[in-house]
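Chemist: The amino acid sequence is not available; the structure is as follows:
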């Protein structure tokens, strides 16, 4: 079923058999129930998604500075309050074993665990766990209760602590009260104020199945409704081509990691191990970190599966009004405590669920395990030995139960690599403790970016490779006279505007607003793997970097204590090129440049981690790897990259129009596509003039509509070539208005000003050392 058929089918179901959710019997029974744009136009590019979390959605004052607010926080007093809460219990949601710690660890873990290395999205950074869809994923069942328990503390401390920081800090406090030594904690996460509608979480419907298979049941997202994996997985489990669609990380829709009952709910540990390795790898964890997290996390608490899933109410976003944002209502018994239903699996891995020890691994390897079913019907494992240790009931005095393992736990025992790591952890508990401590720290801080963004008294001194370290600047920076001198040297070097601007853009545009990785600082474009990425035109890049290195050496050699880093010089060269291109277009403008970057070394660069920053498709330079199959349209992937650069729709439009006439496309088949000008290297508005001209018509070159020509209507002569990433600025209604804006009278000068502003924004994204990113510009 294609998108249109799917949309039509969904509409027919609502029109014929659906009812308004709160009044009326037909689709017209209430305002707002009419089909929306995505029903009528399923292929429409939703450009408005670039403007998520706008200032208007934020109730805080415009000048509110969270970092300054956090610095005034009494962190010790806050931790004391959290720890007092953790060892209490309330009637509306009683704590297991009289300790909320284990469920709060799960809350923090699941907040951070959505992170994925492919595009840096997810993670704990903005507390997106508070909003749909994440707040209503099956894997987050009853996490809403954990946050509600924390509300009195958040209410007490107000803006001094964000929800994002509070969730992670509570996870740390939970570990600490159970005698686990955490590695550290950093504040600095800033809350979002609306849901994330841009992130692509997978191709399945809400239920994890194809749309035509999706059931209409109350327990939204239960794993019984998630057995269809065909839409995000390719190959056969155990085969070489078995893989998960990029950029996804979770094995199934509505999950954080993998299905605890095993791959496709079949209960096969070997298959589960393969899912674990791919999924945790996509979340930036190696094998040892993966085992440490699973074995460490399962050293606490229990799993809940006492009520059949078909009796459980809607997730938070579908819950009735009177529930006030709490979902998964359980009508059986007490509805909580010993009757709780969360993921369907029932029991604990250990006999002392509120104390840090090595019993999880001891039990896993000491006993043989057999498959059984939970009261809710979920597949799980229990010891074959009837004399094995037992675990106490979390609420009923004098009652105990058999130990429990999930299929994903047994996977650690049967996979050779995981087993070897487990055995080392069993032999050396101190080493295991340190490994889990570091892995937890990485899990909960991975999406924060460089250490310069970390706040608080508990930030560790040690800097890790996953934080992409860059040496501190220990030299005198260039001044305005130096910059003027260097610009003249650069423009007299024989390098073209295209080469200089293209190199600066390639260096800076690796930045991702999602996890704050990449960017021009560090000048990693001169190191492996970035210097060899096809998108960066390696041969041209080598020529530019060699020439700039000569200019740097001459400048440094003539100074006393003052020098310019390669990172700064690359950006400065791009600024000089843009100034020249604007002047050649008849507009004199100063392009801001702020020194202060430094150069990273090979030893400070995790080659494997940086490979994830390589673009598979990059509309900014009309690049696409033909060996990679992308399941979304090129223009949608292009907008996704614009979003990762933090660009608004006008900024995106201005940058693309400028880059095209500056001729920075990647060499190859699409080198000239979109360069709608006879004066490449001049910062004109020709891209928009030709795109919107009625003297020409666009024609498809290929049947799939991936390539086009601009032909003169009278002569039929081909004037220019284009890709979908070019024509979207004339085809999409919102982007066309912006294109026409830059093509109208006065558009030339306006384009130059807007291009320079957006250019400086991209160049400065990773300058976390500069509070006001315009104040220090030369």
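Modeler: Happy to help now that I have it. Please read all numbers here as calculations on a predicted model, not as lab measurements.

Chemist: okay, CA-based contacts and neighbour counts for the rest of this
Modeler: Will do.

Chemist: so when I look at residue 401, I'm seeing a strand, right?
Modeler: Yes - assessed by DSSP: H, G, I helix; E, B strand; the rest coil, residue 401 belongs to a strand.

Chemist: Would you agree it is in contact with residue 387?
Modeler: No - under the criterion of CA atoms under 8 Å, residue 401 makes no contact with residue 387, lying 11.7 Å away.

Chemist: Looking at the two, which one has more neighbours?
Modeler: residue 401 (15 against 8; other CA atoms under 10 Å).

Chemist: who are the neighbours in contact with that one?
Modeler: 347, 390-393 (CA atoms under 8 Å, 6 or more residues apart in numbering).

Chemist: Distance check, it against residue 714.
Modeler: Using CA to CA, to the nearest Å, residue 401 is found at 84 Å from residue 714.

Chemist: ditto for residue 69
Modeler: As judged by CA to CA, residue 69 and residue 714 stand 65 Å apart.

Chemist: which of these two has more neighbours?
Modeler: residue 69 (14 against 9).

Chemist: In space, what's closest to that one - neighbours in sequence excluded?
Modeler: Nearest residue to residue 69, sequence neighbours excluded (CA to CA, 6 or more residues apart in numbering): residue 160, at 5.1 Å.

Chemist: Not counting its neighbours along the chain, what's nearest the one residue sitting closest to the centre of the chain?
Modeler: Note on the chain: the residue nearest the mean C-alpha position is residue 121, at 0.4 Å, using CA atoms, centre = their mean. With CA to CA, 6+ apart as the criterion, residue 121 has its nearest non-adjacent residue at 5.1 Å, and that residue is residue 514.

Chemist: which residues sit in contact with the one you found?
Modeler: 119-122, 447, 644.

Chemist: Looking at those residues, state which has the most neighbours.
Modeler: residue 447 (27 neighbours).

Chemist: okay, now the one to match up with it:
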């Protein structure tokens, strides 16, 4: 097979993940409005259709206990459970479980059958019910059909039709392996960012225990780290595991290595997208092989009750090798047996190492014991934790659709207050712009503050952004990249403008600090454009409100802090232990999270340099004699052969540019700057903006890209 460009030059900066931000790779027209179409459904009818499938066992894949509910719970869990807080990527949005690599993960064995069972429902509703929503809703319906009261359901997950190549799953080259490079210290624990799973191809931890050994202490440590990386505390972690394992069983009738065929993406064409063909016995029903571990957790596998917690706490357990050759745990002494899923006999319950680990960890056990004494508390905790699990990647409450969206909102949803005032109009915006420009704040200060506020946005999980003005709250106001002392000066000045404006009104019109920060950044861009000889109006849409500290999950917002920022030329400390190998990769990763294209990335970096909006106001990358004017000097000076560049540090992060004729030092720059001259694709884009007649286009495109970043989180405008 012919090599790709990336295979010929593995170190080449891959910009491909930005292309998906500007092209529609799916079959739907741009005018198709999924949210509008989803809202037309009778959700009860959809749920009824799912339940009909769930209780109609098929010969080609028989249901355990005559009910597919446990299988559908696992499917929904494994779809949503890939979410991680470090970069907000993965999760149920997009229905990515039906695409590689998730479709063929070892941890998702036989979930291809679960999705195929739902094919009639998907076929009935077509594009108006996405796979992302259907998979999650099926999990909720499964719980409800087995006696559990869920907390709610929200639709709105639009399907992807291409694998998300922006997600880094780990450094390993083989499935179900764990490389030392996955961890900061080379050992189990301390996963490198942005990872949240300890084993390649598994959702969380190895159910047998770390490295496939029944180590309960190590397993508990892994569980705590992994679930914390998907924003779950100890109570939520225990509730999710105990609630999920109340239902169903695991499958390991025999050794999977000897009996199970290739995953869907490597399976023969005649299997039509199904994989893991099983040669043991009939290959299904009692002969099914999934994890390689065999048995139910309790005697009532399709009923919500306390049986899992009672079994775990009331019995002693010992580790054994099961029929599938995997480590599992059997009870010591007598225990209530469970019905066989496909026969009239009974079988003994089992536990996973990850289950027994909960019992042997003091903090996890305390939660289990509390739940055992208070079943209603367990029910509520699992309901809320499950709701969080399946909705964590959907962003703020206003994006949630359907009649089952709960009235209650949670701090993890980054709620915003409703405005009890009228928003400013064009006249007031012009008045405030003049007031901001009359202060002592510079173009650089205004632009950096607006950027710092808006650029926290992550399109992966719709978190961050300017709405809420959380830049004035912890932790953002103390982030090094935001230059806390300088930021304090800007915020105090803008708060003064805000107070004077609001107190002077004799009507209900008020301005939020969130709106004023963006308006100030827009004013800076307009003034810089005027300095370069261009009259531009930067679009402004009022409507932002100011969040409170109580509405802000300070701990989870820490994950939004940039370790480096190409746009402000902030290099950070440079000793991070994560999976990004270069500053340039960090730049592309951040651009993808901001939903930017290659031209938008290019024009924003060049524009921020022209504005002089650099970290600590350094001259690094400000390749112009007139900073504060929106010229295309940055591109012209990066592209020209007038200068020779030399690295000034061993890591080649900083460079000096010398005039080839005189030998004099003219400029300082970073890798964030010079990559626009060294990378062929970025240089091709920079050529357009650096042309003698390219400045006007540069200004226009910068305004468009700037506005996009300022409005990324304005879901009320969609």
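Modeler: The structure has been received and is ready for your questions. Quick caveat: nothing in here was measured; it's all calculated off a predicted structure.

Chemist: Looking at the contacts of residue 514 of structure 1, which are in strands?
Modeler: Under the assignment DSSP state E, these contribute nothing to strands.

Chemist: which two in these are spaced the farthest apart?
Modeler: Greatest spatial distance in the contacts of residue 514 of structure 1: 447 and 644, 13.3 Å, computed using CA to CA.

Chemist: Tell me which stretches of structure 2 form strands.
Modeler: 249-250, 295-296, 316-321, 327-332, 338-339, 346-347, 643-647, 654-659, 665-670.

Chemist: Read off where the fifth one ends up in structure 1.
Modeler: Matched against structure 1 by TM-score structural alignment, strand 338-339 of structure 2 falls on residues 391-392.

Chemist: And the last one, by the same measure?
Modeler: Counting by TM-score structural alignment, strand 665-670 of structure 2 lines up with residues 718-723 of structure 1.

Chemist: residue contacts, residue 634 of structure 2?
Modeler: Applying CA under 8 Å, 6+ apart, we find residue 634 of structure 2 in contact with 606, 609-610, 621-624, 690.

Chemist: In JSON lines, list those along with distance to residue 643 of structure 2 and neighbour count.
Modeler: Shown next, in JSON lines, are the contacts of residue 634 of structure 2 (distance: CA to CA, whole Å; neighbours: other CA atoms under 10 Å):
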{"residue": "606", "distance to residue 643 of structure 2": "18", "neighbour count": "29"}
{"residue": "609", "distance to residue 643 of structure 2": "18", "neighbour count": "31"}
{"residue": "610", "distance to residue 643 of structure 2": "19", "neighbour count": "28"}
{"residue": "621", "distance to residue 643 of structure 2": "14", "neighbour count": "29"}
{"residue": "622", "distance to residue 643 of structure 2": "15", "neighbour count": "28"}
{"residue": "623", "distance to residue 643 of structure 2": "11", "neighbour count": "25"}
{"residue": "624", "distance to residue 643 of structure 2": "13", "neighbour count": "21"}
{"residue": "690", "distance to residue 643 of structure 2": "16", "neighbour count": "24"}
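
Chemist: overlap between those and structure 1?
Modeler: Among those, the ones whose aligned partners also touch in structure 1 (both residues aligned by TM-score structural alignment, their matches' CA atoms under 8 Å) are 606, 609-610, 621-624.

Chemist: Tabulate the residues you listed (JSON lines), appending distance to residue 178 of structure 2.
Modeler: Conversion of these to JSON lines gives the following (distance: CA to CA, whole Å):
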{"residue": "606", "distance to residue 178 of structure 2": "41"}
{"residue": "609", "distance to residue 178 of structure 2": "42"}
{"residue": "610", "distance to residue 178 of structure 2": "46"}
{"residue": "621", "distance to residue 178 of structure 2": "40"}
{"residue": "622", "distance to residue 178 of structure 2": "44"}
{"residue": "623", "distance to residue 178 of structure 2": "45"}
{"residue": "624", "distance to residue 178 of structure 2": "49"}
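
Chemist: In helices, which of those residues fall?
Modeler: Using DSSP state H, the members of those that fall within helices are 606, 609-610.

Chemist: for the stretch 101-250 of structure 2, what spans make up the helices?
Modeler: In the stretch 101-250 of structure 2, the helices defined using DSSP state H, counting those that start in this stretch lie at 111-117, 119-125, 131-145, 216-228, 234-244.

Chemist: Likewise for the stretch 301-450 of structure 1?
Modeler: Under DSSP H, counting those that start in this stretch, the stretch 301-450 of structure 1 gives helices at 359-366, 407-414, 416-427, 429-445.

Chemist: so which of these is the most packed in?
Modeler: Burial of the helices of the stretch 301-450 of structure 1 is given as mean neighbour count (mean count of other CA atoms under 10 Å); helix 407-414 ranks first at a mean of 23.

Chemist: so that one corresponds to what in structure 2?
Modeler: Helix 407-414 of structure 1 maps onto residues 353-360 of structure 2, going by TM-score structural alignment.

Chemist: How much space separates the nearest residue to residue 354 of structure 2 once chain neighbours are set aside from residue 301 of structure 2?
Modeler: Nearest residue to residue 354 of structure 2, sequence neighbours excluded (CA to CA, 6+ apart): residue 207, at 5.5 Å. Note on residue 207 of structure 2: its distance to residue 301 of structure 2, by CA to CA, is 19 Å.

Chemist: okay, these two: which has more neighbours?
Modeler: Between residue 207 of structure 2 and residue 301, counting by other CA under 10 Å, residue 301 is the more crowded of the two (25 against 22).

Chemist: The more buried one pairs with which position in structure 1?
Modeler: So, by TM-score structural alignment, residue 301 of structure 2 is matched to residue 353.

Chemist: so that match makes contact with residue 300?
Modeler: Yes - here residue 353 of structure 1 reaches residue 300: they are 4.6 Å apart, a contact under CA under 8 Å.

Chemist: With respect to residue 10 of structure 1, which of the contacts of residue 401 of structure 1 is nearest?
Modeler: Closest approach between those and residue 10 of structure 1, by CA to CA: residue 347, at 39.8 Å.
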